[in-house]
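# Got a sequence here, can you model it:
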Amino acid sequence: MSASTGSAVWRQPGQVWAVAFACVVAFMGIGLVDPILPAIADSLEASPVQTELLFTSYLLVTGLAMLVTSWISSRIGAKATLLTGLGLIVVFALLCALSGSVDAIIAFRAGWGLGNALFISTALATIVGAATGGSGAAIILYEAALGLGIAIGPLLGGILGEVSWRGPFFGVVTLMAIAFVAVLVLLRGPFEKRAPVPLSAPFKALRHPALAILAIAALFYNIGFFVLLAFSPFPLGFGAMGIGLTFFGWGVALAITSVWVAPLLLRRLTRTAVMLIVLPLLALDLLVAAVFVTIPTALVISIIVGGLLLGVMNTVLTESVMEATDHPRAVASSAYSAVRFLGGAAAPPIAALLWHAFGPSVPYVFAALSVLIATATLAIGRRRLRHIDAIEADIADEAASVLVGDAA
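All right, here's what the predicted structure looks like:
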């Protein structure tokens, strides 16, 4: 990153800061419920499997909605899509806060996932369209918002969760309402008109062998990601604040490697080489977590080390998807994200079932094996991925396509 680009990041009009702030809050939602999972289970007399479905409903709907967000935003426009997404998050987060049963929260988290998909699938392209200083500055600002949101979410969840499990949900309602007003007032066009995207576009994109390989690998990789994120609060045995601080460290680690370490590695190694190095290390880290699951300090270290590795993988996978096909990159990114979110949706309840049946180590073994399947998928399909190593991603095109690539 050049000095001029670095300084340009912070010289942005108000409408860019409005969307960036909303991005921070939206990404906070990924880890916000983490610290309050045990409290929800206790207060609402829910089983661990039921509690983990809070992630599943959110991620499943987010992923499926990704298949239609390009179609929607290309017809109603960026601002309307952003406001619709933010409005849905406000409504469903409020309903979560007011709920009296875990089943109701599971259902409302699904609505939250729909809002999240509409918002995050449009936010980056909007920032790029309104930012000053070029696409490079816009992408850095977006990645900074991503990292800040992922880090702050668990911390805020822990702080508010110490008062009540409802607290984090009310916190999101307040912050997202502020973001809604900011976007409504500050985001002004005109924006470049997009050609209508066919509803079938994401499905056609997944027929491309390279994108299919990356999507399958990401599905299994996301199982490892969300076992670490969604299951770990239970064996840690901490209160809401302890869990929040642990995953604040995880989020900071993920942000650091996503924004700074991954680009450094990619200057020296090809994309597939980086992934084939980092994935086995992630599997090893998960196996260490399985062995030392009863020692809180060791488990905390494994979680934070996992964050370091996940940050690299998120960035490299995103860049790889951008170069995988000749389809519009926003369409390819949405199609890929829809598949990988299915892995994230399945992982939490499966981990809870394995824990109940076999003990707390087995979910981490399951996650490690899933990550190794992702590694094998990339290794077997590497010949189909040669072109992603031969092409340097154009930063202007990158802006239009990352979308949700780093969001989970």
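# switch to C-alpha atoms for all contacts and neighbour counts from now on
OK.
# and stretch 124-131, which residues are buried?
124, 125, 126, 127, 128, 129, 130, 131 (16 or more other C-alpha atoms under 10 Å).
# Columns distance to residue 360 on top of those, output as CSV?
Formatted as CSV, the buried residues of stretch 124-131 follow (distance: C-alpha to C-alpha, whole Å):
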residue, distance to residue 360
124, 38
125, 42
126, 43
127, 42
128, 44
129, 47
130, 48
131, 47
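# burial measure for the nearest residue to residue 351 once chain neighbours are set aside, as a count.
Nearest residue to residue 351, sequence neighbours excluded (C-alpha to C-alpha, 6 or more residues apart in numbering): residue 363, at 4.8 Å. Residues contacting residue 363 under the criterion other C-alpha atoms under 10 Å number 29.
# Could you pull up the residues touching residue 363?
Residue 363 makes contact with 227, 290, 350, 351, 352, 354, 355, according to C-alpha atoms under 8 Å, 6 or more residues apart in numbering.
# go with 10 Å
224, 227-228, 231-232, 286-287, 289-290, 347-348, 350-356, 369 (C-alpha atoms under 10 Å, 6 or more residues apart in numbering).
# Among the residues you listed, name the buried ones.
224, 227-228, 231-232, 286-287, 289-290, 347-348, 350-355, 369.
# picking that back up, now, which of the buried residues of stretch 124-131 lie within strands?
Using DSSP state E, the subset of those located in strands is empty.
# Now flag whichever of the residues you listed is closest to residue 158.
Residue 158 has its nearest neighbour among those in residue 124, at 28.1 Å by C-alpha to C-alpha.
# does the closest one really touch residue 142, like I thought?
Yes - in terms of C-alpha atoms under 10 Å, residue 124 counts as a neighbour of residue 142; the distance is 6.6 Å.
# Which residues are in contact with residue 338?
Listed by C-alpha under 10 Å, 6+ apart, the contact set of residue 338 reads 59-68, 117, 202, 215, 219, 332, 404.
# Among these, which one is most surrounded by other residues?
Neighbour-wise, the contacts of residue 338 (other C-alpha under 10 Å) top out at residue 117, 31 neighbours.
# Just to check, it is in contact with residue 73?
No - applying C-alpha under 10 Å as the test, residue 117 and residue 73 come out as separate, 11.2 Å apart.
# Now do the shared contacts for those two.
The contact lists of residue 117 and residue 73 share 81, 82, where a contact means C-alpha under 10 Å, 6+ apart.
# Next, the contact list for residue 312, please.
254-263, 265-266, 274-275, 278-279.
# One more, please, to line up against the first structure:
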Amino acid sequence: MSGHGAGSGILRQPRTVWVVAFASVIAFMGIGLVDPILPAIAAELDATAAQAELLFTSYLLVTGLAMLVTAWVSSRIGARWTLLIGLALIVVFATAAALSGSVEAVIGFRAGWGLGNALFISTALATIIGAATGGSGAAIVLYEAALGIGIAVGPLLGGLLGSISWRGPFFGTAALMASAVVALLVLLPSDRGTPRERRRLSDPLRALRRPPLALLAVAALFYNVGFFTLLAFSPFPLGLDAIGLGLVFFGWGLALAITSVWVAPLLTARMPRSRVLAIVLPLLALDLVAAGIVVGSVPGLIVCIVVGGLLLGILNTVLTETVMDSTDLARPVASSAYSAVRFLGGAAAPPLAALLAEFWGDHVPYYVAAGAVLVAATLVIAGRRLLARADAAADTTAEEAEAITLGDAA
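The predicted structure follows:
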């Protein structure tokens, strides 16, 4: 029994899992890499804050829409080639963005970056879950850890490179993604000959007819308004230089990584996933309200950002686990359908926050984001019966983990 427990340890994973997790860290750096340079881009390219925020919107909008076809693409060409093409597209469009001379061009190339991102991240999650030992829970924790590390390191690297030039983070991303392409080519086994279930283009849309998945997708859409208001709008009221912003959002991402890996599993082992969401979503709303109240204080806003990271780490992991276990759908299809909807919230939030701040003050975007998160909490609480399957799956996972632990002790 002890051998089984050790083999099921979260850190004892096949090479495929670690290779894809490493590439995921680099891919997720792209989300926060531009964060510290948003004010610099606005200044250097003579753009408004709302125009600069469109760097997030084009990226996330295309990512979300492209998610609708990622399962179909992967079922035709295989996970390995889908991952490689996704990363290669990011290399191309990140380089093009670095060479751009206008904010409109950067926005357009970020859209192409979003296409590559969609191909990669949806396939990466399904690949890690399929290859990992210890069940889907362990795989999702590893995936969320990669997300947290990438989101933490991205702003730090973006701040350091951005202190030299606003083009630096884009060139840095291209170089990192190229290294990930080489790593996948060399270390990721070929999946030629592996049986693949052919997907239909309509599968993700049909999946959204399932009430549990539709509920979680819409809740995540509103939740992402809070997530990306905190991430993408906060650099403007903070008023720090690129390195200062990089350090702040490094702390935010580190907090997110810690709670996604260690705190979320502890909570879901002790209470149903739906209850965790029903508790933590209102706490995030309160944090956003606090951010709106203290927005004029740089230290106060930094505290709210880091506390928000702690809450977001829990929510990211628990939402992903709940989605994967809420239906009997194939995981690539469930992931594509859910992500397509949730990224729409992230796409709308940054420019909306900038416009609200321009007309009514820097505090208003945080209050609106808090309201959106409360909508997400209301949906989860009202629809808890629809999440019974995911809650039951969490109970089973916890019981199995406890049995393994008791066997090791014996």
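# Just the TM-score for the two chains, thanks.
Here the superposed chains carry a TM-score of 0.91, computed using TM-score structural alignment, normalised by the length of the first structure; 393 aligned residues with a C-alpha RMSD of 2.0 Å.
# contacting residues around residue 131 of the first structure?
So residue 131 of the first structure contacts 8-9, 11-17, 125, 137-139, 141 (C-alpha under 10 Å, 6+ apart).
# make it 8 Å
12, 13, 16, 137, 138.
# Then residue 325 of the first structure?
205, 208, 210, 211, 332.
# which residue lines up with the fourth one in the second structure?
With the correspondence set by TM-score structural alignment, residue 211 of the first structure lines up against residue 213 in the second structure.
# Is it correct that its match is in contact with residue 322?
No - using C-alpha atoms under 8 Å, residue 213 of the second structure makes no contact with residue 322, being 9.1 Å away.
# Now for residue 276 of the second structure, how many residues are close by?
For residue 276 of the second structure, using other C-alpha under 10 Å, the count is 18.
# can you pull the contacts of whichever residue in the first structure pairs up with it?
Correspondence of residue 276 of the second structure to the first structure, assessed by TM-score structural alignment: residue 274. Going by C-alpha under 8 Å, 6+ apart, residue 274 of the first structure touches 265, 266, 316.
# show me the contacts for the last one.
Contact criterion C-alpha under 8 Å, 6+ apart gives 262, 271, 274, 275 as the residues in contact with residue 316 of the first structure.
# what's near enough to touch residue 212 of the second structure?
Counted by C-alpha under 8 Å, 6+ apart, residue 212 of the second structure has contacts 326, 327, 386, 387.
# same check, this time on residue 127 of the first structure
16, 19, 20, 138, 142.
# Now restrict these to buried residues only.
For the contacts of residue 127 of the first structure, buried by 16+ other C-alpha under 10 Å: 16, 19, 20, 138, 142.
# Which two among those residues are spaced furthest apart?
Checking those with C-alpha to C-alpha, the most distant pair is 19 and 138, at 11.3 Å.
# Grab the nearest non-local neighbour of residue 175 of the first structure.
Nearest to residue 175 of the first structure is residue 25, by C-alpha to C-alpha, 6+ apart, at 6.8 Å.
# Within the helices and strands, which one has the one you found?
Using DSSP states H and E, residue 25 of the first structure sits in helix 14-31.
# Tell me which helix or strand the corresponding residue of the second structure for residue 299 of the first structure sits in.
For residue 299 of the first structure, the aligned residue in the second structure is residue 301 (criterion: TM-score structural alignment). Per DSSP H and E: residue 301 of the second structure is located in helix 298-325.
# what does residue 379 of the first structure give?
Assigned by DSSP H and E, residue 379 of the first structure belongs to helix 362-380.
# picking that back up, for the contacts of residue 312 of the first structure, which one is nearest residue 85 of the first structure?
residue 255 (24.1 Å).
# so who does that closest one touch?
Counted by C-alpha under 8 Å, 6+ apart, residue 255 of the first structure has contacts 144, 146, 147, 148, 150, 151, 311.
# hmm, 7 Å instead?
147, 311 (C-alpha atoms under 7 Å, 6 or more residues apart in numbering).
# Map it across to the second structure for me.
Using TM-score structural alignment, residue 255 of the first structure pairs with residue 257 in the second structure.
# can you tell me the helix or strand for its match?
helix 242-258.
# next helix or strand past that helix?
helix 264-270.
# Give me the packing partners of that following helix, helices and strands only.
helix 298-325 (3 or more C-alpha pairs under 7 Å, 6 or more residues apart in numbering; DSSP states H and E).
# go again using 10 Å as the cut-off
Here helix 264-270 of the second structure touches helix 135-162, helix 273-293, helix 298-325, helix 388-409, going by 3 or more C-alpha pairs under 10 Å, 6 or more residues apart in numbering; DSSP states H and E.
# With the second structure overlaid, report how far the strand or helix carrying residue 122 of the first structure is off on average.
Assigned by DSSP H and E, residue 122 of the first structure belongs to helix 102-130. Compared with the second structure after the fit, helix 102-130 of the first structure shows a mean deviation of 1.5 Å (mean C-alpha distance after the TM-score superposition for the first structure).
# buried residues in that helix?
Quick answer for helix 102-130 of the first structure (16+ other C-alpha under 10 Å): 102-103, 105-130.
# hmm, back to that, as TSV, the helices and strands packed on helix 264-270 of the second structure with distance to residue 91 of the second structure would be great.
Output for those, formatted as TSV (distance: least, C-alpha to C-alpha, whole Å):
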stretch	distance to residue 91 of the second structure
helix 135-162	15
helix 273-293	34
helix 298-325	26
helix 388-409	37
